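Peer 1: predicted model and sequence follow; I will ask about them next.
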Amino acid sequence: MSNTEQTGSVSSLLSEALVADPHGTYARLREAAPVHRTATPDGEPMWLITRYAEARAALADPRLSLNKANAKTSGEYRSSMPPELDTHLLNMDPPDHTRLRRLVAKAFTPRRVEGLRMRIQKLTDELLTTMTGPRVDLVHALAVPLPMSVICELLGIPETARLDFRAWTDTLFSPAPGAATESRTAMRQMHQFLKSVIEEKRNSPTEDLLSALVQARDDRDVLTEPELVSLAFLTLFAGYDNAVHLIGNTALSLLLHPRLLTAVRGGAVPIRSVVEETLRWNPPFALAVRRFALEDVSIGNALIPAGSRVWVSIASANRDGREFPSPEVFDPTRTPTHLAFGYGVHYCIGAPLARMEAEIAVWSLMKRFSELELAVGLNELEWWPTFHKRGLRSLPVMTC
């Protein structure tokens, strides 16, 4: 039996159907086969894993490398990321991954994150006071500025630069014509900005994560200069974008389930459980970081050739009925076994912080306003038109 017969074949991962209806499209793919041979928008061949068991195993499989030096599809993998920002955890395997992760992990332990609770609450309260209503866009009023402030304070990024960083980030995800050229410009600007901030930290260190990383680079020589800049970029970028969409998606989950919203307000259902179920039901990032097969790898009923690019669909795996009964139903009483933050050695290091930000932001929002409802129809909501993530560009609500 051929690979096409074994796995099914999808002409391109980026299709109007997938962007418009990711969960419906993934459901069809998932039921057809656990693994599909497909292609990226630039025509690069790849393999897509859609079922939970295969996805979880793949995420922890050391035969699937994050280092793109192991790519052999179409000759050479072409990354849009400049080398100056690409020497980071999402392009590394152990032992380099272990070495760099250890440096950052101290800032994201549950204890250290818990120490940020009061500050996150204060920032949230300040943002909520600016919502005068009756119509408010929760993405721009709350979901964007809160994570931006938190991660920038954690790293020690000046407040004056935060609007620039937000603009750069939006450019990287833009699907508009000419976006590739604009993205390269934005990345160059981000690179120059981070280099200047790092130099400032060298001359005048403060009590923040970036100063600690600079010290580790200069005093202990445990990371290179490109690794330092790339690590700063990844921490800033991932720490911001993931949390933005988790806050937006969690708020939407409750707006779509008014009875549940009432139950949460009354204390019958913990907000933490709502965040966890949102991570399963509508995760901020639909795909895990791409991987490359170090050797021929059998996954499900597919034989993936060495050097092939592999993507794991978190969004699909999290709605696999083989793992989750009635997977389309939003049920915060489930035991959280989702893969929204990954699995294995590459599990998202910022997961505790993203969870806390979403819990505080959405809980405080509900307590401030006695009534909340969507200001537009469900079909009128505007999502980022990309297959990588599932995030709202705006979330208009009516408040009272």
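Peer 2: Received it, and whenever you're ready, just let me know what you need.

Peer 1: going by C-alpha atoms from here, please, whenever you check contacts or count neighbours.
Peer 2: Fine.

Peer 1: report the central residue of the chain.
Peer 2: residue 242 (3.9 Å; CA atoms, centre = their mean).

Peer 1: ok but that residue is inside a strand, no?
Peer 2: No. Secondary structure of residue 242 (DSSP: H, G, I helix; E, B strand; the rest coil): helix, not part of a strand.

Peer 1: with adjacent residues omitted, what lies nearest to it?
Peer 2: Nearest residue to residue 242 in three dimensions, chain neighbours excluded: residue 284, at 6.2 Å (CA to CA, 6 or more residues apart in numbering).

Peer 1: ok, the residue nearest to the centre of the chain to residue 248 distance?
Peer 2: According to CA to CA, to the nearest Å, residue 242 stands 10 Å off from residue 248.

Peer 1: do residue 286 as well
Peer 2: 15 Å.

Peer 1: repeat for residue 224
Peer 2: For residue 224, the distance to residue 248 equals 36 Å [CA to CA].

Peer 1: who has more neighbours, the two?
Peer 2: Ranked by neighbour count (other CA atoms under 10 Å), residue 224 and residue 248 place residue 248 first, with 25 against 13.

Peer 1: and that one, what does it touch?
Peer 2: Residues counted as contacts of residue 248 (CA atoms under 8 Å, 6 or more residues apart in numbering) are 138-139, 143, 391-392, 395.

Peer 1: just say helix, strand or coil for it.
Peer 2: The three-state label given to residue 248 by three-state DSSP is helix.

Peer 1: ok, now how distant is it from residue 391?
Peer 2: Distance of residue 248 to residue 391, given as CA to CA: 7 Å.

Peer 1: report the distance from the particular helix or strand that has residue 23 in it to the chain centre.
Peer 2: Per DSSP states H and E, residue 23 falls inside helix 22-32. Offset of helix 22-32 from its chain centre (CA atoms, centre = their mean, to the nearest Å): 21 Å.

Peer 1: quick one, what contacts residue 396?
Peer 2: By CA under 8 Å, 6+ apart, residue 396 lies in contact with 135-138, 374-376.

Peer 1: what is the burial count for residue 135?
Peer 2: 16.

Peer 1: hang on, I meant residue 364
Peer 2: Neighbour count for residue 364, taken as other CA under 10 Å: 15.

Peer 1: gap between it and residue 241?
Peer 2: From residue 364 over to residue 241 the distance is 20 Å, taken as CA to CA.

Peer 1: go on, residue 318?
Peer 2: Applying CA to CA, the value for residue 318 to residue 241 is 20 Å.

Peer 1: pasting the second one now:
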Amino acid sequence: METETAPSPSPEQIDLSAPSVIADPYPAYRALRGRSPVLYARVPAGGAAGLGEPIRAYALLRHAEVLAALRDPQTFSSNVTDKIRVLPRITLLHDDPPRHTHLRRLVSRSFTPRRIAELEPWIGRLAASLLEATGDGPSDLMGAYAMPLPMMVIATLLGIPAERYVQFRSWSESVMSYSGIPAEERASRGKAMVDFFAAELEARRRAPSGDLISALVEAEIDGARLDTPEAVGFCVGLLVAGNDTTTNLIGNMAHLLSERPELYRRAQQDRSLVGPIIEETLRHSSPVQRLLRVTTRPVDVSGVMIPAGHLVDVVFGAANRDPAVFEEPDAFRLDRPPAEHLAFGQGTHFCIGAALARMEARIALNALLDCYESITPGEAPPLRQTRAIMPLGFESLPLVLRRSRATA
């Protein structure tokens, strides 16, 4: 049993959008949970460049508050892009029922248990080939493994060339890291991404090929086909959501295990621990920390009246370490009784790719356990990402990888 002991800062000193808090948000969550919902100033993209005043949002930090908001899309709307204009509108993510329900059905066929099971052998081979190329010794696990694996998987599902994953990753970062990339660069990357997907959609209209992009071209809602901007928004959402969450899940899991060599060795000997390791990583180091909603009416949350039309920061990461639900919430434990972590959300917007992400994480971890006798921290410290408010993850994760004798 290992517990983090970082001191909680004074609530008056906390900026939930500060890079230091993005890198390690948990001391801030502990300090503020008793005040939740807490109003804070959220710095918009390019705020330092004069793109506007800070945006104020209410953060929900308790498990019960987060769960209630996720289960009430009529009050806590996902259509936030009118409030934060620097956010690109992503089809499905920023839609509410009933339209969201219809849109979700369009892609659900690509994430059925049968379809996911069919992908497993190929993803296993892909993971093994990436580790074979990584080799033995010091390595940045993010660049060598955690980033390319999920990106290649979602690219293949979409029907686009997986070998261009570096470019796709750059585009994905321009969507997620809207608080850390200069506006001109974001606009340039965004235009390149939109132009690419518009061309792919036009190609499928001429010659469908059975992939996800073809499904978007052929789909109808209320008797009408999706127009190109909406279909492009769908592609962007699938590209981003299909890789970023899983990339951070794999990276966070590898980091936790590199600091727990005894647990790594236990998992090598007992693969029944793989599933619990994944679930505890999702809870303990949630790869998606928070998503925005906007209130459609005045609503009382824990005695705080939030006005209509106000931004609400639904903080999954804080909910998943709420001591009211999880005993010793800062400890990484595999012996927890069943409890409802919210790493994939809940309700209408429960992550459609959750089963795929879990499978990729399972394959990725088993491949590491098969290939490497040990994974330990490298000489350089890991570099946590600090540009994007939503995810928790690493820009780089230097590890020392030692091959198992059987694979050396």
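Peer 2: That came in fine, so what should we check first? The shown structure was predicted, so the numbers you read here are calculated from the model rather than taken from an experiment.

Peer 1: just to revisit the earlier point, what does the residue nearest to residue 242 of the first structure correspond to in the second structure?
Peer 2: Aligned counterpart of residue 284 of the first structure in the second structure: residue 287 (TM-score structural alignment).

Peer 1: how about that match, what does it touch?
Peer 2: Residue 287 of the second structure neighbours (CA under 8 Å, 6+ apart): 245-246, 248-249, 252, 343, 391-393.

Peer 1: neighbours of residue 377 of the first structure, just the number please.
Peer 2: Neighbourhood size, residue 377 of the first structure [other CA under 10 Å]: 8.

Peer 1: if you could redo that for residue 305 of the second structure, that was the one I meant.
Peer 2: By other CA under 10 Å, neighbour count at residue 305 of the second structure equals 11.

Peer 1: now do the contacts for the closest residue to it other than its chain neighbours.
Peer 2: Nearest residue to residue 305 of the second structure, sequence neighbours excluded (CA to CA, 6+ apart): residue 299, at 5.6 Å. Taking CA under 8 Å, 6+ apart as the contact definition, residue 299 of the second structure lies against 75, 305-308.

Peer 1: redo that, cut-off 10 Å
Peer 2: Contact analysis of residue 299 of the second structure by CA atoms under 10 Å, 6 or more residues apart in numbering lists 75-76, 305-308.

Peer 1: residue 13 of the second structure now?
Peer 2: residue 28.

Peer 1: and for residue 343 of the first structure?
Peer 2: With CA under 10 Å, 6+ apart, residue 343 of the first structure has these contacts: 55-61, 288.

Peer 1: mind putting the residues you listed into a markdown table with neighbour count, distance to residue 197 of the first structure and secondary structure?
Peer 2: Shown next, in a markdown table, are these (neighbours: other CA atoms under 10 Å; distance: CA to CA, whole Å; DSSP: H, G, I helix; E, B strand; the rest coil):
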| residue | neighbour count | distance to residue 197 of the first structure | secondary structure |
| --- | --- | --- | --- |
| 55 | 28 | 38 | helix |
| 56 | 19 | 38 | helix |
| 57 | 13 | 39 | helix |
| 58 | 21 | 37 | helix |
| 59 | 23 | 34 | helix |
| 60 | 15 | 35 | coil |
| 61 | 15 | 37 | coil |
| 288 | 22 | 30 | coil |
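
Peer 1: can I get the residues you listed in JSON lines with distance to residue 312 of the first structure?
Peer 2: Formatted as JSON lines, the contacts of residue 343 of the first structure follow (distance: CA to CA, whole Å):
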{"residue": "55", "distance to residue 312 of the first structure": "6"}
{"residue": "56", "distance to residue 312 of the first structure": "9"}
{"residue": "57", "distance to residue 312 of the first structure": "10"}
{"residue": "58", "distance to residue 312 of the first structure": "8"}
{"residue": "59", "distance to residue 312 of the first structure": "8"}
{"residue": "60", "distance to residue 312 of the first structure": "11"}
{"residue": "61", "distance to residue 312 of the first structure": "12"}
{"residue": "288", "distance to residue 312 of the first structure": "5"}
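
Peer 1: quick revisit: which of the contacts of residue 396 of the first structure lies closest to residue 12 of the first structure?
Peer 2: residue 376 (31.7 Å; CA to CA).

Peer 1: so the closest one touches residue 398, yeah?
Peer 2: Yes. Under the criterion of CA atoms under 10 Å, residue 376 of the first structure makes contact with residue 398 at 9.2 Å.

Peer 1: filter the contacts of residue 396 of the first structure down to the buried ones.
Peer 2: Buried by 16 or more other CA atoms under 10 Å: 135-138, 374-375, out of the contacts of residue 396 of the first structure.

Peer 1: now, the residues you listed that are in helices?
Peer 2: residue 138 (DSSP state H).

Peer 1: give the helix, strand or coil label for the counterpart of residue 248 of the second structure in the first structure.
Peer 2: Counting by TM-score structural alignment, residue 248 of the second structure corresponds to residue 245 in the first structure. Assigned with three-state DSSP, residue 245 of the first structure falls in the helix class.

Peer 1: state the number of residues packed around residue 245 of the first structure.
Peer 2: Neighbourhood size, residue 245 of the first structure [other CA under 10 Å]: 26.

Peer 1: one more: residue 344 of the second structure?
Peer 2: For residue 344 of the second structure, using other CA under 10 Å, the count is 22.

Peer 1: how far away is it from residue 224 of the second structure?
Peer 2: Distance check for residue 344 of the second structure against residue 224 of the second structure: by CA to CA, it reads 31 Å.

Peer 1: ok, now residue 137 of the second structure?
Peer 2: Per CA to CA, residue 137 of the second structure is found 55 Å from residue 224 of the second structure.

Peer 1: these two: which has the busier surroundings?
Peer 2: Between residue 137 of the second structure and residue 224, residue 137 has the larger neighbour count (other CA under 10 Å), namely 13 against 8.

Peer 1: who touches that one in this structure?
Peer 2: Residue 137 of the second structure makes contacts with 375-376, 378, 399-403, as judged by CA under 10 Å, 6+ apart.

Peer 1: cutoff 8 Å now
Peer 2: For residue 137 of the second structure, the contact set (CA under 8 Å, 6+ apart) comprises 400-402.

Peer 1: that one pairs with which position in the first structure?
Peer 2: Superposed on the first structure with TM-score structural alignment, residue 137 of the second structure falls opposite residue 134.

Peer 1: with that, I have no additional questions.
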